[in-house]
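**Q** mind folding the following:
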Amino acid sequence: MNEWWRGAVTYQIYPRSFQDSNNDGIGDLAGITERLPYVADLGVDAIWLSPIFTSPMLDMGYDVSNYTDIDPTFGTLADFEQLIARAHELGLKVIIDQVLSHSSSEHPFFKESRQNRTNPKADWYIWADPQHDGSPPNNWLSVFGGGAWQWDSRRHQYYLHNFLVEQPDFNFHNPAVQDWLLSTMRFWLERGVDGFRLDTVNFYFHDALLRSDPADFRRKEKPEWNPYSMQYHIFSKNQPENLVFLERMRALLDEFEARTMVGEMGEDHHPIRMMGEYTSGKRLHMCYSFEMLKDPFSAAHFRKLIDEFYTGAPHGWPCWAFSNHDVVRHATRWKQYGVSNEALAKQAGALLLSLQGSICIYEGEELGQTESDLEYSELTDPQGLRFWPENKGRDGCRTPMTWDANQPNAGFSSTKPWLPVKPEQVAHSAAQQADNPNSVLNFYKRMLRLRKASAPLKQGATHFFATQEPILAFKRGSDLLCVFNLSPTVQHVKLSGGQVTEVLLEAAQLVDGRLNLAGNGVALFQVTDEVAVSN
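**A** Below is the predicted model:
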């Protein structure tokens, strides 16, 4: 059980949007605890809670002002302890979001740091003098738009913020900062959490010489909606010192039994290679990038990512996801590849749960939930507020969970929720799918049971067959064949050379060695001997 995370499936909960227990329109810890039996019944192994620490909520909890307490919006430490106890009672591990690269500007340490250049916390954040013309120290950009440096009139210096102005970056070159951040992780480990999801794990260290980032070596035909992507971020993040600190984090977790860390790799250049680096040796247990959280939806794309990871990091471990709180839901993102929402949602679930590595499912994904189309006046996300309409931000994937179409706000809250619940999302409510054996929800339960019972799906190596688009075919371990038609049109595949036994067929039929796959068809077979697959 010490490596329970290998091949495990984690269910991501966005606390503001899961269940409101006190009728203030915002989800909370007590609401999550109430709904844990639903999560356990799905058949997942763990839950991941997006940020729940004390915060001004300018970036919905990713701006932390107290690392060792619960924000009153979500409840209390006692509520959290009850959640952990109930989750463990139901056989669920609990992973919490840990935002270490930066704090809120409301954190007491930053308030102290900005007072002058001699106080005890003066070097806990990244401060730099202006250039001779008064401009920032270099050309580093913020992920949320504009420059990454903010002038502070008290210190007569700039401070670094890779995200919002209100999210100043910690100075990891200061050992005292590292020690303190590790102590906050210990606080939660001692309270029984089973692991951490590490936000922006490659952002911890910056280049100590403050060298400017070069232009992206890939030629841009025109500026993108966010100029951040026009730079190659070789100095503002991705520093070699990051790996050394990860080893310190791993040593901390190794003091406790059966704990894990999964890192978010926010990187456009060589992310799969970096996932391998970050999970090799005594560093992170798992890492994920955004490569499966965007287009394309093609056999070549999925084959390339899996091959690249396991070729470059045979001893590393990935965590794959198709949706999360930062991207357009995949049921909407890939809808042009689907016969229907239900067909695409089922196929995506089967594909994700067939991949080698560990898996993360985002709340509502198991319902075939789609992206909410919001008006500008309904937005809360700083990304959407800044880049509208080219980019509508992340609120569309963060709208409340839809439990029951017959209840107000689909059972999330009896009062107006913090983001609207729209009819398109109510149509995918859980209660309306529960008794339908052909629903997306029950298909996910079937796939989750299959993965949990299958050693090849949890830890078997992957062998790809040289099929042509839109067919993706691979074998997990020595005897489980997985075939997917990644298109809305009928496809035919020939199986030859071995005996096959049906494990799961969805929109698929095997007749005399010919596999007929309807649009978004899925076929899983137990095979003996060598089998050939062609189309």
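
**Q** only C-alpha atoms from now on, for both contacts and neighbour counts.
**A** OK.

**Q** and the helix or strand hosting L448, what's buried?
**A** Using DSSP states H and E, L448 sits within helix 440-453. Judged by neighbour count (16 or more other C-alpha atoms under 10 Å), helix 440-453 contains these buried residues: V440, L441, N442, F443, Y444, K445, R446, M447, L448, L450, R451, K452.

**Q** same deal with stretch 394-408?
**A** Buried-residue list, stretch 394-408, by 16+ other C-alpha under 10 Å: R394, D395, G396, C397, R398, T399, P400, M401, T402, W403, D404, A405.

**Q** what's the answer for stretch 72-89, then?
**A** Those would be 73-77, 79-80, 83-88, for stretch 72-89 by 16+ other C-alpha under 10 Å.

**Q** contacts for that stretch, please.
**A** Applying C-alpha atoms under 8 Å, 6 or more residues apart in numbering, the contact partners of stretch 72-89 are 15-16, 26-30, 32-33, 36, 52, 54, 69-70, 93-94, 191-193.

**Q** same question for stretch 330-342.
**A** 293-295, 297, 322-323, 344-345, 368-371, 439-440, 486-489, 519-520.

**Q** buried subset of these as a PyMOL selection?
**A** The following PyMOL line selects those of these that are buried, judged by 16+ other C-alpha under 10 Å:
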select buried, resi 293+297+322+323+344+345+368+369+370+371+439+440+486+487+488+519+520
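
**Q** give me the subset of the contacts of stretch 330-342 lying in strands.
**A** Among the contacts of stretch 330-342, DSSP state E puts G519, N520 in strands.

**Q** and the residue most central in space within the chain, how far from E363?
**A** Nearest to the centroid of the C-alpha atoms of the chain, with distances taken as C-alpha atoms, centre = their mean, sits N324, at 4.9 Å. In this view, N324 and E363 are 8 Å apart by C-alpha to C-alpha, to the nearest Å.

**Q** here is a second sequence; please produce its structure as well for comparison:
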Amino acid sequence: MREWWRDAVIYQIYPRSFQDDNGDGVGDLKGITRRLDYVASLGVDAIWLSPFFTSPDKDMGYDVSDYTSVNALFGTIEDFDALMAKAHDLGLKVIIDQVLSHTSDQHPWFIESRTDKVNPKADWYVWADPQKDGTPPTNWPSVFGGSAWMFDARRRQYYMHNFLVSQPDLNFHNPQVVDALIEAMRFWLKRGVDGFRLDTVNFYVHDKKLRDNPASNWDQFPGNPYEAQTHLFSKTQPENIGVLKRIRTLMNEFDDRMLIGEVGEDGLRQVEVMGEYTSGGDKLHMAYSFAMLSHDHTPDHFRNCISEFLTKAPDGWPCWSFSNHDVQRHVTRWASAPELQNTVARQAINMLISFPGALGLYQGEELGQIETDIEFHELRDLGYIDFWPDNKGRDGCRTPMVWDASETHAGFSTGEPWLPVKAPQITRAVAGQETKPDSILAAYRTALEFRKQRDELRYGDTKFPSVPDPILAVSRSLNGTVLTGVFNLSGDVQIVDLAANTKQIGEAHGSISGTQLTLPAFGFAFFETQRGLSAVEV
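**A** Below you'll find the predicted structure:
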């Protein structure tokens, strides 16, 4: 029997920005539960909840201080159980974040670990002595700027933090650490969660010898020093495979559960690691990377990402998405002009459904939502504050969901929202789009229904017919039928020659005359052919 996750569409919910139920300006679990009927109406198969665990919120919940309790800001464990029950009643699987690579510095484990060098948890975090001149043990940088090492006067040692200073990294060379994390995950599995999204999954294990990273090849020093190195020793270590196998063993104790890992690596190395971590059936079930969360919107980029994965991990499994809570929204990234934003949004979902594997959607993208312009005094994401204004951080993609333009704060909250709800976002509210058959919301529902109806898109083999830039063609074949999506990834009109006996099917944003397809800016169309023919001339 085919596993549910292989062709699942997973809808990411950022809890503090989805729906506020108690009027404090922050989204909560009850609010999510209230809106699950809407989520199910999109035609998705699962939801992924970003962290809702107890946390001081220095990194918006990605700094956990208790892995098995609910942050009071979001509600109670009973609220979570009610959310689970409603989701399952609607046929939605529930995936929750697990931030295992690091904790908050307020986690009891770290509070004990930093007291001295001999306490029971002294080796639960990555501690190292200073060099003779007092400088950090290695040249490793933090993702958020500066050194990845912070000196602690009590232990007279440095501790490692790949992210904020308040996010110390756990020591995965210590099996007791892995044991403790596995038990925390077991807690949620027993409550019925269907899977875990593993944050920064390739950051778990560090080089035990603490070797310096080499410099990367750069012509001009990057804006963030983290990008000046090849992270050869600070992450993606061979021992990480053993950790993933231990976690998979836990998952195998329960029926029909899954693991999806977030891989953060350089360039197409991301796709290679995705393959390593999902092959063999004994590690992750799926992985996704930042490869398609970039500004690169060229046919070569999408072809290479998918082809590299299919070639290097024929028994692995990918999940592709264009937006999430960490990157600028893809409509803003890819639309060359404001008037093209809706066209880009419509094309994006149709292109995504043509890709093999599972698919990820980020809340609001089904509305064609664009990045919110955040001013300095509105910042809440402290990770990138030192890089302002070249990098405005992640707040712009995390602003509240907009439900109804006629309501206070577009229906998100009766109180002052934790991030502003601004006019450009409000114009895309759900209520206004529900009544329009040509809305982006309607286009998402139509595309997801089309994918469910066409087994070629869910199960078929994948090929990329040879077409000139800026056209991307993706063919999915099953049982002698070939379904091909043709996408114009430019702001200019393009003409494509079609093969004979080609039948246009599904939604289209283009026109056909004879065997010529005319695609306007960011246009697309799907075609069906038989006997292994491609829909486009090669």
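
**Q** TM-score for the pair, please.
**A** Here the TM-score for the pair of chains, by TM-score structural alignment, normalised by the length of the first structure, is 0.98; 532 aligned residues with a C-alpha RMSD of 1.2 Å.

**Q** can I assume the residue nearest to the centre of the first structure is in contact with E365?
**A** No - counting by C-alpha atoms under 8 Å, E365 is not a contact partner of N324 of the first structure; they are 9.1 Å apart.

**Q** still on that earlier bit, which non-adjacent residue is nearest the residue nearest to the centre of the first structure?
**A** Distance criterion C-alpha to C-alpha, 6 or more residues apart in numbering; nearest residue to N324 of the first structure, sequence neighbours excluded, is Y362 at 5.3 Å.

**Q** try R16 of the second structure
**A** Leaving aside its sequence neighbours, R16 of the second structure sits nearest to G27 (C-alpha to C-alpha, 6+ apart; 3.9 Å).

**Q** just T515 of the second structure next, same as before
**A** Using C-alpha to C-alpha, 6+ apart, the closest residue to T515 of the second structure is L498 (5.0 Å).

**Q** cool, and N119 of the second structure?
**A** S113 (6.6 Å).

**Q** cool, G364 of the first structure as well?
**A** M401 (6.4 Å).

**Q** give the equivalent position in the second structure for the one you found.
**A** In the second structure, the residue matched to M401 of the first structure (TM-score structural alignment) is M401.

**Q** so that match is in which element?
**A** Applying DSSP H and E, one finds M401 of the second structure in no helix or strand.

**Q** same check, this time on Q82 of the first structure
**A** Using DSSP H and E, Q82 of the first structure falls in helix 77-89.

**Q** before we move on, what about T68 of the second structure?
**A** strand 66-70.

**Q** and that strand, how far from the first structure on average?
**A** Between strand 66-70 of the second structure and the corresponding residues of the first structure, superposition yields a mean separation of 0.3 Å, by mean C-alpha distance after the TM-score superposition for the first structure.

**Q** run the chain-centre distance for that strand.
**A** Here strand 66-70 of the second structure is found 22 Å from its chain centre; the criterion is C-alpha atoms, centre = their mean, to the nearest Å.

**Q** hang on, the earlier thing: tell me the contacts of the residue nearest to T515 of the second structure?
**A** T515, Q516, L517, A535, V536, E537.

**Q** distance of the residue nearest to N119 of the second structure from W140 of the second structure?
**A** 22 Å.

**Q** centre of the chain to the helix holding Q82 of the first structure, how far?
**A** A distance of 23 Å separates the centroid of the chain from that of helix 77-89 of the first structure, by C-alpha atoms, centre = their mean.

**Q** all strands of the stretch 251-400 of the first structure, in order?
**A** 260-265, 286-289, 319-320, 358-362 (DSSP state E, counting those that start in this stretch).

**Q** same for the second one, what does it pack against?
**A** So the one you mean is strand 286-289 of the first structure. Packing contacts for strand 286-289 of the first structure, counted by 3 or more C-alpha pairs under 8 Å, 6 or more residues apart in numbering; DSSP states H and E, involve strand 260-265, helix 271-279, strand 319-320.

**Q** want to throw these into CSV with distance to R197 of the first structure and mean neighbour count?
**A** Compiled in CSV, these are given as follows (distance: least, C-alpha to C-alpha, whole Å; neighbours: other C-alpha atoms under 10 Å):
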stretch, distance to R197 of the first structure, mean neighbour count
strand 260-265, 5, 23
helix 271-279, 14, 23
strand 319-320, 11, 25
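
**Q** can I get the ones you listed in JSON lines including distance to A507 of the first structure?
**A** Below are those laid out as JSON lines (distance: least, C-alpha to C-alpha, whole Å):
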{"stretch": "strand 260-265", "distance to A507 of the first structure": "35"}
{"stretch": "helix 271-279", "distance to A507 of the first structure": "32"}
{"stretch": "strand 319-320", "distance to A507 of the first structure": "25"}
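
**Q** what is the burial count for the counterpart of V511 of the first structure in the second structure?
**A** Here V511 of the first structure is matched to S513 in the second structure, going by TM-score structural alignment. Neighbour count for S513 of the second structure, taken as other C-alpha atoms under 10 Å: 8.

**Q** again with the one 5 residues further on
**A** The local packing count at T518 of the second structure equals 20, with neighbours defined by other C-alpha under 10 Å.

**Q** so who does it touch?
**A** V493, Q494, I495, V496, G510, S511, I512.

**Q** cutoff 6 Å now
**A** By C-alpha atoms under 6 Å, 6 or more residues apart in numbering, T518 of the second structure lies in contact with Q494, I495, G510, S511.

**Q** before I go, just wanted to say thanks for your time.
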